[in-house]
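Chemist: Give me the fold of what follows.
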Amino acid sequence: MAYADQKMSGNKLTAFIVVLLLHVFLLYALVTGLAYEAAKKVINKVTTVDIKEEVKKEEPPPPPPEQPKVEAPPPPVAPPVKINVATKPPPINTVSVAPPPAPVIALPAAPVAPPPAPPPPKGPTRAPEPRNNPGDWATTNDYPSRALREERAGTTGFRVTVGTNGRVVDCVITSSSGHADLDEATCKNVSRRARFKPALENGQEVQSTYSNRIRWVIPD
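Modeler: Next up, the predicted model:
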């Protein structure tokens, strides 16, 4: 066992020496190569010289000599052309031809209107007529007392509307006596007492008007 250990220790020592020698050799080679490369660069820098050729600048050619200006000849002017405007126009012959007459168109005659129908037969026409005496419509007994005391008199005109039944429908004063109480008494008494035959028109009783006057006289 001791022999084996000694043998292995000798082998390790040999291997270590070999490795050490290899490292020394590599270090030497590396240092030598780097020194060679540095020396080579220094030699190239010293021996290399850049020589630049001077480039001559080309001078521009001189300008051409000025030539005298030659004026262009004026454009040709043609003389104006004479135009004879006094030419005689060709004669124009006008022929007046009357247009042909328009054709006559016969229009049909208008139909004759029938004669108007005869008016319907009219019956008897009559204005309203009093049935009683108009003198009794207003008497001295109807004299307004104040007008009587003051001895006022006058004539009042009136117009009444007579209905189909013969009675007075309305009364209007057409001319005043000059006294309002006498005019009022006139319409009041006539409307109350007057009776009429109604007016007729085409045989029919119709409403119409009747006019008259009342004279107011102070009794003796």
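Chemist: alpha carbons only for contacts and neighbour counts from here, please
Modeler: Will do.
Chemist: for the chain, what spans make up the helices?
Modeler: For the chain, the helices defined by DSSP state H cover 2-47, 145-149, 180-193.
Chemist: Check what contacts the shortest one and list those residues.
Modeler: Helix 145-149 is touched from outside by 153, 181, 182, 218, with contacts defined as CA atoms under 8 Å, 6 or more residues apart in numbering.
Chemist: Name the residues of it that come out as buried.
Modeler: residue 147 (16 or more other CA atoms under 10 Å).
Chemist: Between the two ends of stretch 86-96, how far is it?
Modeler: 29 Å (CA to CA, to the nearest Å).
Chemist: what are the ranges of the strands in this structure?
Modeler: 129-130, 154-162, 168-175, 196-197, 199-201, 204-206, 208-216 (DSSP state E).
Chemist: Indicate which one of the ones you listed is closest to residue 15.
Modeler: strand 168-175 (173.0 Å; CA to CA).
Chemist: Kindly calculate the angle that that closest one makes with strand 208-216.
Modeler: Between strand 168-175 and strand 208-216, the angle comes out at 50 degrees (axes from the mean of the first three to the mean of the last three CA atoms, to 10 degrees).
Chemist: what about strand 168-175, distance to the chain center?
Modeler: 62 Å (CA atoms, centre = their mean, to the nearest Å).
Chemist: same question, stretch 108-125
Modeler: 56 Å.
Chemist: With stretch 153-164 instead?
Modeler: 66 Å.
Chemist: do stretch 112-131 as well
Modeler: 61 Å.
Chemist: Need the distance between the two termini of that stretch.
Modeler: Start-to-end, stretch 112-131 (CA to CA) is 53 Å.
Chemist: re the thing from before, of the strands of the chain, which is nearest residue 20?
Modeler: Per CA to CA, nearest to residue 20 of the strands of the chain: strand 168-175, 170.7 Å.
Chemist: Any buried residues in that closest one, and which?
Modeler: For strand 168-175, by 16+ other CA under 10 Å, it's 168, 171, 173.
Chemist: Residue 208 reaches residue 161, doesn't it?
Modeler: Yes: the pair residue 208 / residue 161 is scored as a contact, 5.8 Å apart, by CA atoms under 8 Å.
Chemist: intersection of neighbour lists for the two?
Modeler: Counting by CA under 8 Å, 6+ apart, nothing touches both residue 208 and residue 161.
Chemist: Verify the contact between residue 159 and residue 210 for me.
Modeler: Yes: between residue 159 and residue 210 there is a contact under CA under 8 Å: 5.6 Å.
Chemist: Also this sequence, please, to line up against the first:
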Amino acid sequence: MAYADQQMSGNKITALIIVAILHVVVGYALVSGLAYSAFKKVKEVTSAVKIEEDKPPEEPPPPPPKQDTPPPPIVAPPPPISFNAPAPQVQAVTTPPPVAAPAPVVLPPAPAAPPPPPPPRFQPKGAAPKGNPGSWATSNDYPSRALREEREGVTGFRVTVGTDGKVVDCQITKSSGSPDLDEATCANVRRRARFNPATDGEGNPTTGSYANSIRWVIPKD
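Modeler: Reported below is the predicted structural model:
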């Protein structure tokens, strides 16, 4: 405020000095008879000089409020890049010498096949029955119980013939369904059957076998 009062007082002093000069000029003009010319000059001087009241200086506007700006993000520095890469290791590879091919295996020649046996002097023959096999069992040999019960059937058998042509063993290969008929079959064959014995390639008698069957049928009166 003191600076503004001092500036205003200076302006007033200047105005008073200008007014005093105007009075001197007007007095001089009146004396010299140039009142009209002086009046015009005074008017020009008055219009040229415009005394304005000093205005107090405007206060600068307050600074804008500071905005709370978020702090910049913290960026971690990139990890240091190491250029000290280990040098590649060079390994010497020794190439093994080529493997020699194995020698071919030479198999010994196969032994010569033995010579075939000489052909037999005689054709081997099986045991053959003497006479009619149908006579080995007759209606008179029919078991009495099976006859009363009127049971019939077929019994298969196999006999072993010795070197003398007689039956050594008898086995039932197919049952008639009646045990007494099967038993009568072997009993009659052992008693009545006779054979020419079997012979080998030398013509000598040997053991043979013979198979057949007997049909048991009730006789008609």
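Chemist: Can you tell me which of the contacts of helix 145-149 of structure 1 is closest to residue 201 of structure 1?
Modeler: residue 182 (34.6 Å).
Chemist: what's the burial count for that closest one?
Modeler: The number of residues packed near residue 182 of structure 1 is 24, by other CA atoms under 10 Å.
Chemist: Validate this expectation: residue 28 of structure 2 resides in a helix.
Modeler: Yes: using DSSP: H, G, I helix; E, B strand; the rest coil, the assignment for residue 28 of structure 2 is a helix.
Chemist: From the structure, what's the count of residues near it?
Modeler: Neighbour number of residue 28 of structure 2 under other CA under 10 Å is 14.
Chemist: per the alignment, it corresponds to what in structure 1?
Modeler: Under the alignment defined by TM-score structural alignment, residue 28 of structure 2 is left unpaired in structure 1.
Chemist: For residue 48 of structure 2, see how far away residue 28 of structure 2 is.
Modeler: In terms of CA to CA, residue 28 of structure 2 sits 20 Å off from residue 48 of structure 2.
Chemist: Next: residue 151 of structure 2.
Modeler: 178 Å.
Chemist: of the two, who's got more company?
Modeler: Higher neighbour count among residue 151 of structure 2 and residue 48: residue 151, with 16 against 9, using other CA under 10 Å.
Chemist: contacting residues around the spatially closest residue to residue 175 of structure 2 that is not a sequence neighbour?
Modeler: Nearest non-adjacent residue to residue 175 of structure 2, counting by CA to CA, 6 or more residues apart in numbering: residue 155, 5.1 Å away. Listed by CA under 8 Å, 6+ apart, the contact set of residue 155 of structure 2 reads 172, 173, 174, 175, 176, 181, 182, 185, 213, 214, 215, 216.
Chemist: I figured the last one was touching residue 181, is that so?
Modeler: Yes: if you go by CA under 8 Å, residue 216 of structure 2 and residue 181 touch, sitting 7.5 Å apart.
Chemist: intersection of neighbour lists for those two?
Modeler: By CA under 8 Å, 6+ apart, the residues touching both residue 216 of structure 2 and residue 181 are 142, 153, 155.
Chemist: Run a quick neighbour tally on the second one.
Modeler: So the one you mean is residue 153 of structure 2. 15.
Chemist: how far away is the residue nearest to it when sequence neighbours are not counted from residue 157 of structure 2?
Modeler: Closest residue in space to residue 153 of structure 2, ignoring its immediate chain neighbours: residue 176 at 4.6 Å, by CA to CA, 6+ apart. Separation of residue 176 of structure 2 from residue 157 of structure 2 (CA to CA): 11 Å.
Chemist: and residue 182 of structure 2, what does it touch?
Modeler: 155, 172, 175, 176.
Chemist: let's see 10 Å
Modeler: 153-157, 171-176, 214, 216 (CA atoms under 10 Å, 6 or more residues apart in numbering).
Chemist: got JSON lines for these, with distance to residue 13 of structure 2 too?
Modeler: Listed next are those as JSON lines, based on distance: CA to CA, whole Å:
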{"residue": "153", "distance to residue 13 of structure 2": "178"}
{"residue": "154", "distance to residue 13 of structure 2": "178"}
{"residue": "155", "distance to residue 13 of structure 2": "178"}
{"residue": "156", "distance to residue 13 of structure 2": "176"}
{"residue": "157", "distance to residue 13 of structure 2": "178"}
{"residue": "171", "distance to residue 13 of structure 2": "176"}
{"residue": "172", "distance to residue 13 of structure 2": "175"}
{"residue": "173", "distance to residue 13 of structure 2": "173"}
{"residue": "174", "distance to residue 13 of structure 2": "172"}
{"residue": "175", "distance to residue 13 of structure 2": "174"}
{"residue": "176", "distance to residue 13 of structure 2": "176"}
{"residue": "214", "distance to residue 13 of structure 2": "182"}
{"residue": "216", "distance to residue 13 of structure 2": "183"}
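Chemist: between those residues, which is nearest residue 192 of structure 2?
Modeler: residue 214 (13.5 Å).
Chemist: What about the closest one, how many residues nearby?
Modeler: Neighbours of residue 214 of structure 2 (other CA under 10 Å): 21.
Chemist: quick one: it and residue 141 touch, right?
Modeler: No: between residue 214 of structure 2 and residue 141 there is no contact under CA atoms under 10 Å: 11.8 Å.
Chemist: Now list whatever residues contact both of these two.
Modeler: 181, 185.
Chemist: Pull up the aligned stretch in structure 2 for stretch 30-42 of structure 1.
Modeler: Counting by TM-score structural alignment, stretch 30-42 of structure 1 has no counterpart in structure 2.
Chemist: Okay, buried residues for that stretch please.
Modeler: Here stretch 30-42 of structure 1 shows no buried residue, counting by 16+ other CA under 10 Å.
Chemist: now that stretch, how far from the centre of its chain.
Modeler: Centroid separation for stretch 30-42 of structure 1 versus its chain: 106 Å, with CA atoms, centre = their mean.
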